[in-house]
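Chemist: Model the following, please.
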Amino acid sequence: MAAGRSMEWVKGVKGVILDMCGVLYDSGEGGGQPIPGSVEAIERLMGSGLIVRFCTNETQNTREKFVQKLQRMGFNISVSHVFSPAPALLRILRERGLQPHLLVHDDLMAEFDGVEMTSPNCVVIGDAADRFSYQNLNEAFGVLIGLEKPILFSLGQGRYYKETDGLKLDVGGFMKALEYACDVQAEVVGKPSAEFFQSVLRDMDLQPHEVVMVGDDLVNDVGGAQRCGMRGVQVRTGKYRPSDEQHPSVKADAHMDDLAAAVDAILISDL
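Modeler: You can find the predicted model right below:
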């Protein structure tokens, strides 16, 4: 069921951008599991004629391995339709001639094959999970504090995410620690960066007002999309918490029980 401003959010929709973890599936042991009804919802949405893209801050896997995991869950998703922070960051590093010091998950390292890192002039952090030790954070701090003009990239800025056994600390807290220690502001690559959302819109060849973003993160998914001129819908799955519906500054265009309910509303409006 929807709660929010009205059903105006479904009018004139030509494209849909979907968050993944917490919307399509919950991560966890064995790769995670689909949220009930989400596989079928994606099938219906992909067959509707609407333009569909997937936008994730996943940084514990390469995009290819991440998509393979979802395909094993039953999702019919292609790599070219998935936008994630690491490929976007690689473009930035090339354009600016930067050599990174990496504090990322071991399974993401393959994304950086061939990237020069011998004399790092920036630091990149992602959801490094167990690699967020004091030693590794202090090493990243040492690189930043030694630079005349420190540059810190963060692959997303989420506070937490949901796995099957509960909420887990995300990269945002570690990003804030380095920002504070080094008196630097991180450049966020991924949601809620306007540049990241705009790259998805360009690929869709649609205007912001024609697109709905569906996510479980009120601030980064919904708020980020709304600041770009899109409509933002929050599902009550994943990291959703009831207090989100009384957030002081971010108001979703609608709240839906899950992805299946959101897709129902979108497709009914498209008839």
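Chemist: all contacts plus neighbour counts: C-alpha atoms, from now on.
Modeler: Fine.
Chemist: centre of the chain versus stretch 127-141, how much separation?
Modeler: Centroid separation between stretch 127-141 and its chain, computed with CA atoms, centre = their mean, to the nearest Å, is 21 Å.
Chemist: Burial check on residue 87, number of neighbours?
Modeler: Using other CA atoms under 10 Å, residue 87 has 15 neighbouring residues.
Chemist: Next, the contact list for it, please.
Modeler: residue 111 (CA atoms under 8 Å, 6 or more residues apart in numbering).
Chemist: ok so it is a helix residue?
Modeler: Yes - looking at residue 87 with DSSP: H, G, I helix; E, B strand; the rest coil, it is inside a helix.
Chemist: Show me the strands in the stretch 101-250 of the chain, by range?
Modeler: 122-125, 152-155, 160-163, 166-169, 187-189, 211-215, 231-235 (DSSP state E, counting those that start in this stretch).
Chemist: List of residues touching the fourth one?
Modeler: Outside of strand 166-169, the residues that reach it under the criterion CA under 8 Å, 6+ apart are 159, 160, 161, 162, 239.
Chemist: Now the second one, please; I'll put the structures next to each other:
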Amino acid sequence: MSEWYQKPIEGVLLDITGVLKDGGPTGTISIEGSVEAVKRLKACAGLQVRFCTNETTITRKQLLAELTGFGFDVQESEIFSPIPAVCQILQNRGLRPHLLVANACMPDFADVDQTNPNCVVIADAESNFSYENLNKAFQLLMSLEKPVLFSLGKGKYYKHGTELVLDAGPFMKGLEYACDITAEVVGKPDKAFFNAVMQDMGLSPDQCVMVGDDIVGDVGGAQGAGMRGVQVRTGKYRSKDDSHPTVQADGRVDNLAQAVDYILTNRT
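Modeler: Below you'll find the predicted structure:
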């Protein structure tokens, strides 16, 4: 079987947290070698790069400012995140959300009608995941004839500083169980999310590779959309991911810099 980088690659999708940046003792830091790795990808003629994240604790503009502050070559139009996507869905379907999200990301919902809610949107709400707030979301869903729950990603956990912390997935599962419903996932690992990125690049799945630290959300999600999924041994990676019961990465690398080495060496 050929290595993942030996087949033509025209599009590279990069996770952000755990691949480009991580939390440190004094705040967010870039992962060693990742800034230069992105520059090398961007400098390669004919190779398209997109940044795919389930980050919902800050706005997309704040995320862009953070990345460019580290020196990453990235444009806002290249960042694909769940909030703009769910806002478009809400508008298209005439839905008014009750938001269970982090305070810092609220500006991205400023143009969304939130009066008399008829659905719930849940994301990584951090400290807003209190019993009171979860119960309000539960009560609204139970009051609706046709309850609709959107979950911005469904990750189990992620790395914050030196610790693992709960993501939105466990809280989404709790509401699903309590209300006997199935959430509509917007973001990784949803196939529609990856398809939207490939459509933006004008590429087919066999031309694309996703590089991420999450074996299910990044690797499994990408593979579900027909592309290759490569896992970095940074961020939330754990050695047990190597023997995951349902997802096997097409390749593993120590970090983004090594992934870029493989991609660019094969192209030349």
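Chemist: And the TM-score between them?
Modeler: After superposition, the two chains reach a TM-score (TM-score structural alignment, normalised by the length of the second structure) of 0.97; 267 aligned residues with a CA RMSD of 1.1 Å.
Chemist: Of all the strands of the stretch 101-250 of the first structure, which one is nearest residue 88 of the first structure?
Modeler: Of all the strands of the stretch 101-250 of the first structure, strand 187-189 sits nearest to residue 88 of the first structure, with 7.0 Å by CA to CA.
Chemist: Report the aligned residue range of the second structure for that closest one.
Modeler: Using TM-score structural alignment, strand 187-189 of the first structure corresponds to residues 184-186 of the second structure.
Chemist: buried residues in that stretch?
Modeler: Going by neighbour count (16 or more other CA atoms under 10 Å), the buried part of stretch 184-186 of the second structure is 184, 185, 186.
Chemist: The last one and residue 168 touch, don't they?
Modeler: It refers to residue 186 of the second structure. No - applying CA atoms under 8 Å as the test, residue 186 of the second structure and residue 168 come out as separate, 11.8 Å apart.
Chemist: Give me the common contacts of these two.
Modeler: Both residue 186 of the second structure and residue 168 are in contact with 151, 152, 153, where contact means CA under 8 Å, 6+ apart.
Chemist: The second one pairs with which position in the first structure?
Modeler: Alignment note (TM-score structural alignment): residue 152 of the second structure maps to residue 155 of the first structure.
Chemist: what's the burial count for its match?
Modeler: By other CA under 10 Å, neighbour count at residue 155 of the first structure equals 27.
Chemist: Including distance to residue 240 of the second structure, could the shared contacts of residue 186 and residue 168 of the second structure go into TSV?
Modeler: Below are these laid out as TSV (distance: CA to CA, whole Å):
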residue	distance to residue 240 of the second structure
151	26
152	25
153	22
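Chemist: Residue 50 of the first structure is nearest to which of the strands of the stretch 101-250 of the first structure?
Modeler: Residue 50 of the first structure sits nearest to strand 211-215 of all those, at 9.8 Å, using CA to CA.
Chemist: what range in the second structure matches the closest one?
Modeler: Going by TM-score structural alignment: strand 211-215 of the first structure matches residues 208-212.
Chemist: before we move on, the earlier item: please identify which of the shared contacts of residue 186 and residue 168 of the second structure is nearest to residue 117 of the second structure.
Modeler: residue 151 (15.7 Å).
Chemist: list the contacts for that closest one?
Modeler: Counting by CA under 8 Å, 6+ apart, residue 151 of the second structure makes contact with 121, 122, 123, 168, 169, 172, 183, 184, 185, 186.
Chemist: What is the equivalent residue in the first structure for the first one?
Modeler: Under the alignment (TM-score structural alignment), residue 121 of the second structure maps onto residue 124 of the first structure.
Chemist: same thing with the fifth one?
Modeler: Following TM-score structural alignment, the counterpart assigned to residue 169 of the second structure within the first structure is residue 172.
Chemist: burial measure for the residue nearest to that match when sequence neighbours are not counted, as a count.
Modeler: In this structure, residue 172 of the first structure finds its nearest non-sequential neighbour in residue 157, 4.1 Å apart by CA to CA, 6 or more residues apart in numbering. Residues near residue 157 of the first structure, counting by other CA under 10 Å, number 26.
Chemist: Then residue 142 of the first structure?
Modeler: Number of residues near residue 142 of the first structure (other CA under 10 Å) recorded here: 12.
Chemist: Relative to residue 260 of the first structure, how far out is it?
Modeler: 47 Å (CA to CA, to the nearest Å).
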